[in-house]
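Participant: Sequence and predicted structure, then a few things I'm wondering about:
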Amino acid sequence: MGDILDELEWRDVVAQTTDVDALRKALADGPITVYAGFDPTAPSLHVGNLATLLILTRFQRAGHRPIGLVGGATGLIGDPSGRSTERALNSTEIVEEWVSRIRVQVEKFLSFDEGPTAATLVSNLDWTGSLSAIDFLRDIGKHFPVNRMLARESVSARLAGEGLSYTEFSYQILQANDFLELYRRHGCTLQLGGSDQWGNITAGVDLIRRVEGAHVHALTGKLITKADGTKFGKTAGGAVWLDPALTSPYAFYQYWLNADDRDVVRFLKVFTFRTREEIEELEKAVSERPAAREAQRALAEDLTTLVHGPEELARVIAASRALFGQGSLAELDPRTLQSALEEVPNATVPSLGASFIDLMAESGLVDSKSAARRAVKEGGAYLNNVKITDEEYVPGADDLLHGRFLVIRRGRKTIGGISVA
């Protein structure tokens, strides 16, 4: 059993711990049981959640017992952390559906094989759903001084602005009670979370001390930021989700492949299981051969395999190569091709009949028809990787890939797409 804290500190993912020396001793005396919670505030986890989920996975790989908690109860309430306005409450039916979807995602990262490190998956609705308001207030609420609750950053920030409802104010009590229940049911002594969860997590540490007289631990991960100042985990199309129906494997791969040189080594530490030696070699490559983008390719391949599997990675790489003339476009499956074309300038037309010049301009690949004609004259215009030399060429049904798609390229690296409705 390796020293997981040393590993996490080298990877620079730890934001805060309650008592690092006491936690280190508990881990050395282990194994311990550790949990992280994921609320169903959307139909999928995103790459921000992935950072916490991978810390939980690292604890299991280091010989400890992980619990993945999906917030079937807390998802009905809403966490005020990191928000400036009240969260819109979702219906019970929607939350139930999202809980089911997120359970499947969490399961992919943990091992449930029998043994001392076998993972457990729970929903906090299991113990919260039957809890009456009177029992909640008498048995749990009495342990929470209001002045301390008001002082928590997630609460005080909201009170200084638009305020918050009693519903969201109570969230920290529910999360604290989760820690207490997992301590009682599973002997759980460590809770993980994002840095914005510190107040909620330490509320649970304090509750267990008050009720059980036991000392447990908290560890939060650092907020992931990007060197260029843009928000991590966001693209022009929105959040980067783990669900392939919301962010295609191709778009997911491209997100990591396009990582800034200033970010890629940090991302390798946070999001992959590569060793220190492997990452140091890739860091050297960034410095000495930045144009080769070896580190970005390793990051994109590792994460796409981890989240979507090796078969999807193979499809994505095949699509990337084929789009730039290094493979057969006809052999790509239609879903992957469509996903790839959605990431480049593209347009949908009702039917064929327009000239290649018109379609090139329609796709947004060039600014005008005259620019499209110039590309053809200069020998830099391609349809499905075939050079077009006739300015009047009109694509026909035989040109369509999977009966629907046209891939247009200008030069070696600029791709556009046309879809026929």
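Facilitator: Received, thanks.
Participant: going forward, measure contacts between C-alpha atoms and count neighbours the same way
Facilitator: Will do.
Participant: Could you verify my assumption that residue 252 touches residue 304?
Facilitator: Yes - contact criterion CA atoms under 8 Å: residue 252 and residue 304 qualify, at 7.0 Å.
Participant: so which helix or strand takes in residue 251?
Facilitator: helix 249-257 (DSSP states H and E).
Participant: What separation is there between residue 356 and residue 363?
Facilitator: 10 Å (CA to CA, to the nearest Å).
Participant: Would you confirm that residue 16 contacts residue 220?
Facilitator: Yes - here residue 16 reaches residue 220: they are 5.3 Å apart, a contact under CA under 8 Å.
Participant: Who are the contact partners of residue 149?
Facilitator: residue 155 (CA atoms under 8 Å, 6 or more residues apart in numbering).
Participant: before we move on, what about residue 257?
Facilitator: 296, 297, 299, 300.
Participant: The host helix or strand of the last one packs against which elements?
Facilitator: Translated: residue 300. Remark: residue 300 resides in helix 294-308, with elements defined by DSSP H and E. The helices and strands touching helix 294-308, judged by 3 or more CA pairs under 8 Å, 6 or more residues apart in numbering; DSSP states H and E, are helix 249-257, helix 261-271, helix 276-288, helix 310-323.
Participant: which of those is buried the deepest?
Facilitator: helix 249-257 (a mean of 23; mean count of other CA atoms under 10 Å).
Participant: Just the angle for it relative to helix 294-308, thanks.
Facilitator: Inter-element angle recorded for helix 249-257 and helix 294-308: 140 degrees (by axes from the mean of the first three to the mean of the last three CA atoms, to 10 degrees).
Participant: what about residue 417, how many residues close to it?
Facilitator: 28 (other CA atoms under 10 Å).
Participant: Assign a three-state SS to it, would you?
Facilitator: Put simply, residue 417 is strand when judged by DSSP: H, G, I helix; E, B strand; the rest coil.
Participant: Go ahead and confirm it touches residue 346.
Facilitator: Yes - Residue 417 lies in contact with residue 346 (CA under 8 Å); the separation is 4.5 Å.
Participant: this is the other structure I want to compare:
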Amino acid sequence: MPVVVYLLALAVFAQGTSEFMLAGLVPEIAAGLSVSVAAAGSLTSAYAVGMVVGAPAMALLIRRWSPRSALLAFLSAFLVAHVVAATTGSYGVLVATRVVAAVANAGFLAVALGTAAAVAGPRNTGRAISVLLGGVTVACIAGVPGGALLGQLWGWRAPFWAVAVVCGPALAAIVRAVPRAPAEQPAPTGARAELAVLRRPRLRLVLLLGALVNAATFGAFTYLAPVVTEIARLGDGWVPPALALFGLGSFAGVTIGGRLADRPGSRRALAALTTGLLAGWVLTALLAHRPPVLLALLAVQGTLSFAVGSALIARAVRAATGAPRLAGAYATAAMNAGAAAGPWLAGAALTAGHRAPLWVSAALVTAAAAVAGLRRLVRARVVEVAGPTP
């Protein structure tokens, strides 16, 4: 695997840490800026919206830039946004920095996905994307808990400074490792031509499946803490280990998903993993009151969720041939749409109890499986009616 892919993953690690670290900083931010906890929590929503809108918008804006220039511009903007966030005393400015950081993150990831796939080659696209997304999973395992610890020790501003510091080596690495003009850089494609790629039924299907699976993943992940403390009756001290188990599983999952996506005829294996993912959410909802079973299932579900998710991202990038700049943007927007919708749907179901988010995740994976199954049925019917080709 080209070393540049690992260097891009370092930047993705910093961005993933920033995206999720507010989960452990909301009370401190609320107290430090004299705002309500709900207002501090809305910073997460601001980031999610920025990610969804930013991916296609930024990809179109820098469509004629070289990947190196785009990556440097987005990561620089991301770094500056965190420096401003770490020094501001205004809630409004902090909200603005989260939106700017999210847009820059989305743009960076969209370009990085395409760059990683291009430098790795068609046969290793899935592996390259799994390495890149490994930065997000390492952020869940180490970056987010580390950010929470920094916040407890030195205040909520410290994690913002830490993210900015990590961006420094990543910027230097991009300057040194990403060529100014890759030899195989695709010729600029018209915006209409790249947007027209989104009309392809196969691409739309993969994007929809990716959004549904990611919604299931983050819907359950967001509300795992009350499952651990209220249903399993474990103490608050068990929440970090439970989240770490899910994170460790996710790290294994992106590796599995990347290798799976590179294998020909992997559709059946992906369908089997999706079935296992559905069964796992059902079992988690039914057996969450048994601590050993719950903890084991969290590791399994982390693995299956990210295996299916990363494989679908690789498929989306492949299905968007002819859109060298927007391929990564389409995948990024779809996955973040799911990441935004899942917690909202799961939160709306909380009135039915702490197990409800797990059932919502099961329902979302069921919907994904049903859509994929219906698509296969329609295609088989078309082939049957048309008859064999002469």
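Facilitator: Everything's here; your move. Here the structure is a predicted model, which means the values were calculated and not measured.
Participant: Any idea what the TM-score is?
Facilitator: Once the chains are laid over each other, their TM-score by TM-score structural alignment, normalised by the length of structure 2 reads 0.24; 164 aligned residues with a CA RMSD of 7.3 Å.
Participant: Between residue 16 and residue 220 of structure 1, which is the more surrounded one?
Facilitator: residue 220 (23 against 16).
Participant: isn't there a helix covering the more buried one?
Facilitator: No - looking at residue 220 of structure 1 with three-state DSSP, it is strand, so not inside a helix.
Participant: So it sits against residue 8, correct?
Facilitator: No - Residue 220 of structure 1 is not in contact with residue 8 according to CA under 8 Å; the separation is 10.9 Å.
Participant: intersection of neighbour lists for those two?
Facilitator: Residues touching both residue 220 of structure 1 and residue 8 (CA under 8 Å, 6+ apart) are residue 14.
Participant: distance of residue 125 of structure 1 from residue 37 of structure 1?
Facilitator: With CA to CA as the criterion, residue 125 of structure 1 and residue 37 of structure 1 are 12 Å apart.
Participant: Compare those two and say which is more crowded by neighbours.
Facilitator: Neighbour tally, residue 125 of structure 1 and residue 37, criterion other CA under 10 Å: the higher count belongs to residue 37, 25 against 17.
Participant: Quick check: chain neighbours aside, which residue is closest to that one?
Facilitator: residue 69 (4.4 Å; CA to CA, 6 or more residues apart in numbering).
Participant: show me where the stretch 51-200 of structure 1 has strands.
Facilitator: 65-70, 120-123, 188-194 (DSSP state E, counting those that start in this stretch).
Participant: got JSON lines for those strands, with mean neighbour count too?
Facilitator: Formatted as JSON lines, the strands of the stretch 51-200 of structure 1 follow (neighbours: other CA atoms under 10 Å):
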{"stretch": "strand 65-70", "mean neighbour count": "24"}
{"stretch": "strand 120-123", "mean neighbour count": "17"}
{"stretch": "strand 188-194", "mean neighbour count": "23"}
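Participant: Including distance to residue 409 of structure 1, could these go into JSON lines?
Facilitator: Listed next are the strands of the stretch 51-200 of structure 1 as JSON lines, based on distance: least, CA to CA, whole Å:
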{"stretch": "strand 65-70", "distance to residue 409 of structure 1": "45"}
{"stretch": "strand 120-123", "distance to residue 409 of structure 1": "48"}
{"stretch": "strand 188-194", "distance to residue 409 of structure 1": "43"}
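Participant: Stretch 204-219 of structure 1 spans what distance, first to last residue?
Facilitator: With CA to CA applied, stretch 204-219 of structure 1 spans 12 Å between its terminal residues.
Participant: What residues of it count as buried?
Facilitator: By 16 or more other CA atoms under 10 Å, the buried positions in stretch 204-219 of structure 1 come out as 204, 205, 206, 207, 208, 216, 217, 218, 219.
Participant: Residues contacting it, please?
Facilitator: So stretch 204-219 of structure 1 is contacted by 14-19, 23, 143-144, 173, 175-180, 183, 189-193, 198, 201-202 (CA under 8 Å, 6+ apart).
Participant: Buried subset of those residues, written for PyMOL?
Facilitator: Buried members of the contacts of stretch 204-219 of structure 1, defined by 16+ other CA under 10 Å, are picked up in PyMOL with:
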select buried, resi 14+15+16+17+18+23+143+144+173+175+176+177+178+179+180+183+189+190+191+192+193+198+201+202
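Participant: Go through the contacts of stretch 204-219 of structure 1 and flag which are in helices.
Facilitator: Secondary structure of the contacts of stretch 204-219 of structure 1 is defined by DSSP state H; positions in helices are 23, 173, 175, 176, 177, 178, 179, 180, 183, 198, 201, 202.
Participant: can you put those residues in TSV and add distance to residue 287 of structure 1?
Facilitator: Below are those laid out as TSV (distance: CA to CA, whole Å):
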residue	distance to residue 287 of structure 1
23	37
173	48
175	44
176	45
177	48
178	46
179	44
180	48
183	47
198	36
201	39
202	41
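Participant: which among the buried residues of stretch 204-219 of structure 1 gets closest to residue 98 of structure 1?
Facilitator: Relative to residue 98 of structure 1, the closest of the buried residues of stretch 204-219 of structure 1 is residue 204; by CA to CA it sits at 25.0 Å.
Participant: Roughly how far does residue 245 of structure 2 sit from residue 147 of structure 2?
Facilitator: Residue 245 of structure 2 is 18 Å from residue 147 of structure 2, by CA to CA.
Participant: for the host helix or strand of residue 332 of structure 2, packing partners?
Facilitator: Assigned by DSSP H and E, residue 332 of structure 2 belongs to helix 327-348. Helix 327-348 of structure 2 sits against helix 37-61, helix 91-120, helix 201-222, helix 291-319, helix 356-386, with contacts defined as 3+ CA pairs under 8 Å, 6+ apart.
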